[in-house]
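Trainee: No sequence on hand, only this structure:
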């Protein structure tokens, strides 16, 4: 069981990194030190592809955390 969870954690890690790199860049807040943009702290609702990618990332990270906690529980026994 430990090896299965460890393999799952590795696969989820690679998928999470790939999904994060696929997400579209937000040009508005790319430069934190640029005081010219007043929209730095404004929230805009994600739509379309960006919304799907945000949800997918959140689900994958949640699954990653569950597997990691499972590994901790198994390894402590």
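Mentor: Perfect, thanks for sending it. Since this is a predicted model, take the numbers as computed values, not measurements.
Trainee: contacts and neighbour counts: CA atoms only from here.
Mentor: OK.
Trainee: Which helix runs longest in the protein?
Mentor: Taking DSSP state H as the criterion, the chain has its longest helix at helix 49-75.
Trainee: buried ones in that one?
Mentor: 53-54, 57, 60-61, 64, 67-68, 71 (16 or more other C-alpha atoms under 10 Å).
Trainee: Second structure follows, compare the two:
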């Protein structure tokens, strides 16, 4: 059981890295890097299409990764 969960943990962690790398960049100019992107803080634009999909995939993979890690921790304690 531990081996299967460890393999799943590795697979999910690689998928999370890939999903983060596939997300489009939000900084379009050099000024936003200097200001820290504060002008985007109150913008009303919602992500659409591929960007929204990748955000959902990343969130779901993060929850799965956290859940598997908690299960592995519980199994190692008992």
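Mentor: Right, received. Where do you want to start? Being a predicted model, the structure only gives us computed values, none of them experimental.
Trainee: mean per-residue distance, the longest helix of structure 1 to structure 2?
Mentor: Superposing on structure 2 and averaging over aligned pairs (mean C-alpha distance after the TM-score superposition for structure 1), helix 49-75 of structure 1 comes out at 0.5 Å.
Trainee: Same list (the buried residues of helix 49-75 of structure 1) but as a markdown table, adding distance to residue 13 of structure 1.
Mentor: A markdown table is the format used below for the buried residues of helix 49-75 of structure 1 (distance: C-alpha to C-alpha, whole Å):
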| residue | distance to residue 13 of structure 1 |
| --- | --- |
| 53 | 16 |
| 54 | 16 |
| 57 | 11 |
| 60 | 9 |
| 61 | 9 |
| 64 | 7 |
| 67 | 11 |
| 68 | 11 |
| 71 | 14 |
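Trainee: between those residues, which is nearest residue 44 of structure 1?
Mentor: residue 54 (13.0 Å; C-alpha to C-alpha).
Trainee: roughly how far apart are that closest one and residue 3 of structure 1?
Mentor: Using C-alpha to C-alpha, to the nearest Å, residue 54 of structure 1 is found at 29 Å from residue 3 of structure 1.
Trainee: again with residue 53 of structure 1
Mentor: Distance from residue 53 of structure 1 to residue 3 of structure 1, by C-alpha to C-alpha: 29 Å.
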